[in-house]
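>>> sequence and predicted structure below; questions after.
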Amino acid sequence: MDWKNGLITYDSSHKDSSGSTSSTSNDFATAVNSVALDEEEEPEEVETVLKVVPPAYHQYLDVLSKVKAEKLPQQHCCYHHIKLEGLLPPVGVIYSLSNQESETENVEKGFISPSSSSTGVPVFFVKKKDLGLCLCVDYRKLNSVTRKNRYPVPPMTKLLTVFNGSIIFSKIDLRAAYNLLRIKEGDEHLIALSAKYGSYEYLVMLFGLTNSPASFQNIVNGISAEFLDIFVVVHLDDIMVFSSSEEGHVKHVASVLQILRDNNLFAKDSKCVFHASSVEYLGYVVSSDGLKMDSSKVQKILHWPQPKNIKALQSFLGFAIFYHCFIKNYSKKITSQKRPSFYLQ
C-alpha cells in the first residue's frame, strides 16, 4: 500500500494473465463480414457503435445491438425461479401515473403481457441519471415471502485483487441486464403488476426482486467460469477483461464477446471501454500501477456537508468507508467521530 500517493499496488505473487485462449478460432481479418448489426438498427446507433468498438471486434457487433437486446429472450436453461415460503401477497395499491409509455413499450417488446393473476404489485416511475423515467415495481411484500437465494455476489474489493501484471483493460457493461433473463415458466403470475391501465405480468427478470442479483451472478459466473480470475472478473452486469499484452487482450475480449453472443447477452456501447491503460471499475480506477480512488467520489467526500445529527454522521461514514483501505489507521481516525458529542443533535 502506497499511503502517500493513495495507491494500492498488486500482489506480485499473483499469477500472470497473459495466457491466451483457444476458445475462439475466428479469423479477425475476415471478421467484419461475418455478423452485422440488426437491420432494424437506427443508422445513428450503428455509427455510434462503430466508433466505440475497435475493428478487431466488428464481427461481434450484434452483441451490442439495442434492437436484439429489447426482444423477448427465449426460455432456456438460464431463468429466474421464484420460490415462496408463505402465502401470496394481496393486490397492492395502485399509484397514480402520468406515463403509459413504459407499459406500452414493454408490451410491444413482449416483456409483459396482460394478466389475470390473483395478485398484483404497485408500480411507479423514478428519474434516471439521463433524466429519463424508469418504471419501478414495488415487490417488497412479495420479497418478504420469497425463499432467499444465498448465491454469493462477490465483494468488489475481492474482485480487484487479480489485476497483477495487466497493462491493458476493457470494460463491458451489459444492456438492461436483468431483462435478458426470463422468469421461469409458471412463475410469471407471481410478479403481476397492478397499473392504472390494467394488470400485467412480466416475462423477464426485474430489478427489485429479492433474488435477482443472485440469479444473475450465478449465470454470468457459470458462462464465464473457464476464464474467471484469469483474464475476466464479473460483478453482476459489469465485466472487466484484463491482459498483460495487447495481442493477448484481443483474444481475451473476443472470447468474452463470443460467450455473450452464445448466451444472448448484450452490451451497451455507451458504457463500454476498450483497450484502455486505465479504467473506472466498481468505483475504483484500475491501471497497471494498481488501484486508485475515483476523483469524483473523493470530491463528494471532501465537500460533504458537516453532519448535524447521528443519522447524517452515519450516512457520511457509510459512504467514506468505501475507501477505508486507502486511509492509514482509518478505524482509529473515525473512533472519536463515532462517540456521542454535544455537536450532534
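That came through, no problem. Quick caveat, the model's predicted, so the values are computed rather than measured.

>>> only C-alpha atoms for contact and neighbour calcs from this point on.
Will do.

>>> quick one, helices of the protein?
Applying DSSP state H to the chain gives helices spanning 43-52, 66-69, 101-109, 140-144, 156-159, 212-223, 246-262, 295-302, 310-320, 330-338.

>>> nearest to Val91, out of those helices?
Of all the helices of the chain, helix 140-144 sits nearest to Val91, with 9.9 Å by C-alpha to C-alpha.

>>> buried sites along that closest one?
Neighbour-count burial for helix 140-144 flags 142-143 (criterion: 16 or more other C-alpha atoms under 10 Å).

>>> how far does that helix sit from its chain's centre?
On the basis of C-alpha atoms, centre = their mean, to the nearest Å, helix 140-144 sits 22 Å off its chain's mean C-alpha point.

>>> same check, this time on stretch 267-282
In terms of C-alpha atoms, centre = their mean, the centre of stretch 267-282 is found 13 Å from the chain centre.

>>> quick check: end-to-end length of it?
Terminal residues of stretch 267-282 are spaced 17 Å apart (C-alpha to C-alpha, to the nearest Å).

>>> pull out the buried residues from it.
For stretch 267-282, a neighbour-count test (16+ other C-alpha under 10 Å) marks 267-269, 272-275, 278-281 as buried.

>>> just the closest of the residues you listed to Leu131, please.
Distance to Leu131 across the buried residues of stretch 267-282 (C-alpha to C-alpha) is lowest for Lys268, with 17.8 Å.

>>> what residues are up against the nearest residue to Thr119 once chain neighbours are set aside?
Nearest residue to Thr119, sequence neighbours excluded (C-alpha to C-alpha, 6 or more residues apart in numbering): Val91, at 4.8 Å. Residues in contact with Val91, defined by C-alpha atoms under 8 Å, 6 or more residues apart in numbering, are 118-121, 194.

>>> now tabulate those residues in CSV and tack on neighbour count.
Compiled in CSV, the contacts of Val91 are given as follows (neighbours: other C-alpha atoms under 10 Å):
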residue, neighbour count
Ser118, 13
Thr119, 20
Gly120, 28
Val121, 25
Ser194, 23
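
>>> take a look at this one as well, against the first:
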Amino acid sequence: MSVFDCKNADVLSPHRDCDHRINLKPGTAPPHGSLYNMSVNELQVLRKYLHDQLEKELNPDIKPPATVPVLFAKNLSGGLRFCVDYRGLNAITIKNRYSLPLMQETLSRLSKAKCYTKLDIISAFNHIRIAEGQDMMTAFNTRYGLFETLVMPFGLSNAPATFQSHINEVIRPFLDIFCTYYIDDILTYSDDLTSDRTHVNVVLDALSKAKLHCDKKKFEFEVQEVTYLGKIISTTDVKTDPQKVQCIVNWTPPHCLKDVQGFLGF
C-alpha cells in the first residue's frame, strides 16, 4: 500500500491551501542571530544533515535580510537532533489559536472500545509547504552557508496548529466516530476486529489521498492495549504509562528546601 511507502514520504509536496503562513506582528521584521559554537562532531552531523536534505526540502540559493542560528539537542537515543533557533521569530509571530483535542475527552471515548489500531505519520510537518513568498522567513545560517526550508519545520510556534488543522480536514468524516488524532498520531477504535479492519482501510485511503505516509515500524494493528497520549489504554482500563513517570519515581526524596526547589525546577 502506497501509504506505507517510505520513499514517497520524501517527495516534496505541492503548494496547497494548507500551506504554513508566518504572519508577523505589525511593525516587526524577522530577527537576525549569530552562529553558535559547534564541536567537531556537531559540524560533521550538520554537514551530513544539510547534504541529505538539500534535494528534499532546503534551498541554498538565497540572500535573506536576516537569518537565525542552528544548534543540536540530544534525542532519547543519545544522538544529535538538528534544531533551528526560531525563538526570535516566534516571539513576533501572530499566534494561531487552533485548538488541540481535549485529552480527557479523547481518553473517555477510547476506553469504551474493544480493539485499536495506531498509525504514526512519517515526517508529518514536512508534508506541509511554507506558503509561497515566505520561504525566506525560515532562513538559517550555518558554517556551510545560508539555507531556507521549503517545508514546515519543527520549531515554528504555529506549526502544530497548522498540521492539526490539516489532519482534521483529512479525517473529519469519521472523526469521533471510529477515529481520533493528536497531531501526527492517529488511532482507530472499534467494537470488534471486523469493524476495525474496515475502519483502518478507510483511514489509510484518506491518508493516501492526502499524500500522507505512515511508519510501518510504528504501526500497531488490531491490539487490545495501546499506548496513546501518555496513557496505556485497554478494553478495561486507562492508566498512566510508567515510562512517563519513571523519573519522578526514581527521584530521591527531598530533605531540605533546596531539594524541594530543585524538584520544582527553581
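Thanks, I have it. Computed from a predicted model, the values in this text were never measured in an experiment.

>>> okay, strands next: where are they in the stretch 51-200 of structure 2?
In the stretch 51-200 of structure 2, the strands defined using DSSP state E, counting those that start in this stretch lie at 58-59, 70-74, 80-84, 115-120, 140-142, 145-149, 179-182, 185-190.

>>> burial count for Phe147 of structure 2?
Counted with other C-alpha atoms under 10 Å, residues neighbouring Phe147 of structure 2 total 24.

>>> an error on my part: the question was meant for Gln246 of structure 2.
Other residues lying near Gln246 of structure 2 total 10 when counted by other C-alpha under 10 Å.

>>> repeat for the one 5 residues further on
Residues near Trp251 of structure 2, counting by other C-alpha under 10 Å, number 9.

>>> the one 10 residues further on too?
When neighbours are defined as other C-alpha under 10 Å, Gln261 of structure 2 has 11 of them.

>>> Leu265 of structure 1 - nearest residue in space that isn't next to it in sequence?
Leu180 (6.3 Å).

>>> that neighbour matches what in structure 2?
Using TM-score structural alignment, the partner of Leu180 of structure 1 in structure 2 is His127.

>>> and if you look at Lys83 of structure 1?
The alignment partner of Lys83 of structure 1 in structure 2, by TM-score structural alignment, is Asn23.

>>> so who does that match touch?
Shown in contact with Asn23 of structure 2 (C-alpha under 8 Å, 6+ apart): 93-94.

>>> if you set the cut-off to 10 Å instead, what comes out?
The contact partners of Asn23 of structure 2, taken as C-alpha atoms under 10 Å, 6 or more residues apart in numbering, are 90, 92-96, 134, 158.

>>> what's the answer for Gly133 of structure 2, then?
Residues near Gly133 of structure 2 by C-alpha under 10 Å, 6+ apart: Arg21.

>>> show me what contacts the residue positioned nearest the centre of structure 1?
Computing the C-alpha centroid of structure 1 and ranking residues by C-alpha atoms, centre = their mean puts Asp237 first, at 2.8 Å. Residues near Asp237 of structure 1 by C-alpha under 10 Å, 6+ apart: 172-178, 213, 216-217, 220, 265, 267.

>>> same thing but 8 Å
By C-alpha under 8 Å, 6+ apart, Asp237 of structure 1 lies in contact with 173-174, 177.

>>> just among the residues you listed, which is most surrounded?
Leu174 leads those on contacts (other C-alpha under 10 Å) with 23 neighbours.

>>> okay but that one is in contact with Ala267, surely?
Yes. Using C-alpha atoms under 8 Å, Leu174 of structure 1 is in contact with Ala267, at 4.1 Å.

>>> okay, now Phe263 of structure 2: neighbour count?
Look at Phe263 of structure 2: counted by other C-alpha under 10 Å, it has 14 neighbours.

>>> cool, and Ser65 of structure 1?
Burial measure for Ser65 of structure 1: 25 neighbouring residues, criterion other C-alpha under 10 Å.

>>> spatially nearest residue to the aligned residue in structure 2 for it (excluding sequence neighbours)?
Mapped onto structure 2 by TM-score structural alignment, Ser65 of structure 1 lines up with Asp5. Distance criterion C-alpha to C-alpha, 6+ apart; nearest residue to Asp5 of structure 2, sequence neighbours excluded, is His213 at 6.9 Å.

>>> circling back: distance of the match of Lys83 of structure 1 from Asn158 of structure 2?
As judged by C-alpha to C-alpha, Asn23 of structure 2 and Asn158 of structure 2 stand 10 Å apart.

>>> give the aligned range of stretch 253-262 of structure 1 in structure 2.
Following TM-score structural alignment, the aligned partner range for stretch 253-262 of structure 1 in structure 2 is 200-209.

>>> trace Lys48 of structure 2 over to structure 1, please.
Per TM-score structural alignment, Lys48 of structure 2 is aligned with Glu101.

>>> what does the residue nearest to the centre of structure 1 correspond to in structure 2?
That one, Asp237 of structure 1, aligns with Asp184 by TM-score structural alignment.

>>> could you do Tyr284 of structure 1 as well?
Tyr284 of structure 1 maps onto Lys231 in structure 2, by TM-score structural alignment.

>>> does that match really touch Asp241, like I thought?
Yes. Counting by C-alpha under 8 Å, Lys231 of structure 2 sits close enough to Asp241 to count as a contact (4.9 Å).

>>> quick revisit: for the residue nearest to Thr119 of structure 1, give its distance to Pro122 of structure 1.
8 Å.

>>> same question for Leu160 of structure 1.
The gap separating Leu160 of structure 1 from Pro122 of structure 1 is 38 Å, by C-alpha to C-alpha.

>>> kindly report the same for Asp237 of structure 1.
26 Å.

>>> just the contacts of Asn23 of structure 2 now: which is nearest Asp52 of structure 2?
Distances from Asp52 of structure 2 to those, taken by C-alpha to C-alpha, are shortest for Gln134, at 22.7 Å.

>>> that closest one contacts Leu24, doesn't it?
No. Between Gln134 of structure 2 and Leu24 no contact is recorded; they are 11.2 Å apart, counting by C-alpha under 8 Å.
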